[in-house]
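Chemist: Here you go, sequence then predicted model.
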Amino acid sequence: MPRLFTGLEVPESVAFALSLKRGGLSGARWIDTDSYHITLRFIGDVDHQTADEVAASLDRLSNSMRFDVRLTHLGTFGGDKPRALFAGVEPSAALSQLQSAHERVLQRAGLPPDGRKFVPHVTLARLRGSSAMDAARFMAEAGRFEPLQFPVGRFVLFSSRDSVGGGPYVVEQSYPLAA
């Protein structure tokens, strides 16, 4: 059964700039730069028939308009026990609309609603054993985060293998956005 999710790819130049933040955080398992992405909707493990239905359903979203994404800051998930370090995405109406459209289309295809709040980000590292103080110190010492912006001309359906951290990710299908 494939494990699927939809997302936005991060261009190589932006991935390289993000990779310069790597290192110096104890307990961090750094994500490979070719696995950097912004998840729009986690789908999970599905049978092949459902995977085909999902892929066909996503075609309906190709009329969504192109837009830019802007990464503006470092952050963590997990509060007192941080589990991930990420680059945060500046809120955008176009991104929120695309993600909401994914949610609607995938529910119509028979998938249950995603119960998590959409917090767009690029995961840079998985954390194990890092304290909140370690993470805060790392972010303070990482220096000013120069915003990184890139155009989004398509979204993709990714598959991943069942592993810790998921990657490597494979683009199963891409869906161009309207100009």
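Modeler: Right, received. Where do you want to start?
Chemist: Going by C-alpha atoms from here, please, whenever you check contacts or count neighbours.
Modeler: Will do.
Chemist: contacting residues for the nearest residue to Gln173 once chain neighbours are set aside?
Modeler: Using Cα to Cα, 6 or more residues apart in numbering and skipping residues adjacent in sequence, the residue nearest Gln173 is Leu157, 5.3 Å away. Leu157 makes contact with 4-7, 55, 171-174, according to Cα atoms under 8 Å, 6 or more residues apart in numbering.
Chemist: next up, a second structure to put side by side with the first:
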Amino acid sequence: MILFAALPVDDKLAKDLARMSKGVPGARWRPRDNLHMTLCYFGDVTLDQAEVLDDALARNPLPPVEMTVSGAGHFGKTDIHSIWTRVLPNEQITALRKACRQAAREAGINLEARKYVPHITMAYLKADAPLERIISFEERMARFTAGPQLCDQIILYSSEPKKRGANLYVPQASYPLLG
């Protein structure tokens, strides 16, 4: 089962992002239910690992965090495959990420070693998406700011591929941020 921990996006932020989600041919804009800010991607885990992960995430109370988005960017240098809006980093988000990574270590999950960029994926791109339209989108998003949104829970999602359309993200557990 493929798992990841994320902060959910509230309705107001989702509406703000939906309003901006246009102008890039070849973009497959994410549906409302798929909008989130990933804290940690665990990948394909066993049921035993998932149980240990759940226990580790549940026993680490942390305080609520504020999430503010501003601007946009893309992933991929020669093959641009997604566009996103930036989540402004803060100490609370960093602490949540560290807690999720620690929980993964306790569960024996080997994590990818890639640079972490707090973001919300807005769209995945087809190979022929025009670069000039991606750049234009990012320039338009440079003036975009939304939030802060108060996040009072972490959600552990599973990702289930579908034959057509976006993967189905299913909440498996939630962990209140109360500390």
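Modeler: Thanks, I have it. Keep in mind that what you see is a predicted model, and the values were worked out from it rather than measured.
Chemist: Any chance you could compute the TM-score here?
Modeler: Overlay of the two chains. TM-score (TM-score structural alignment, normalised by the length of structure 1): 0.90; 177 aligned residues with a Cα RMSD of 1.8 Å.
Chemist: just to revisit the earlier point, now the residue nearest to Gln173 of structure 1: which helix or strand?
Modeler: Leu157 of structure 1 is part of strand 154-160, with elements assigned from DSSP states H and E.
Chemist: That strand against structure 2, how far on average?
Modeler: Its matched residues in structure 2 lie on average 0.7 Å from strand 154-160 of structure 1 after superposition (mean Cα distance after the TM-score superposition for structure 1).
Chemist: And for structure 2, the residue most distant from the center?
Modeler: For structure 2, the largest distance from the centre (Cα atoms, centre = their mean) belongs to Glu132, which lies 25.2 Å off.
Chemist: Quick check: that one vs Arg30 of structure 2, distance?
Modeler: 21 Å (Cα to Cα, to the nearest Å).
Chemist: swap in Thr46 of structure 2?
Modeler: 27 Å.
Chemist: repeat for Leu111 of structure 2
Modeler: Per Cα to Cα, Leu111 of structure 2 is found 25 Å from Arg30 of structure 2.
Chemist: can you check Thr145 of structure 2 too?
Modeler: From Thr145 of structure 2 over to Arg30 of structure 2 (counting by Cα to Cα), the distance is 19 Å.
Chemist: in which helix or strand would I find Ala125 of structure 1?
Modeler: In this structure, Ala125 of structure 1 is located in strand 121-127 according to DSSP H and E.
Chemist: now the very next helix or strand once past that strand against strand 121-127, angle please.
Modeler: For strand 121-127 of structure 1, the succeeding helix or strand toward the C-terminus, using DSSP H and E, is helix 132-141. Angle, helix 132-141 of structure 1 to strand 121-127, by axes from the mean of the first three to the mean of the last three Cα atoms, to 10 degrees: 130 degrees.
Chemist: Helix 132-141 of structure 1 vs structure 2, average distance?
Modeler: Its matched residues in structure 2 lie on average 2.2 Å from helix 132-141 of structure 1 after superposition (mean Cα distance after the TM-score superposition for structure 1).
Chemist: and the following helix or strand past that helix, how far out from the chain's middle?
Modeler: The helix or strand immediately downstream of helix 132-141 of structure 1 is strand 148-152, counting by DSSP H and E. Taking Cα atoms, centre = their mean, to the nearest Å, one finds the center of strand 148-152 of structure 1 at 14 Å from the center of the full chain.
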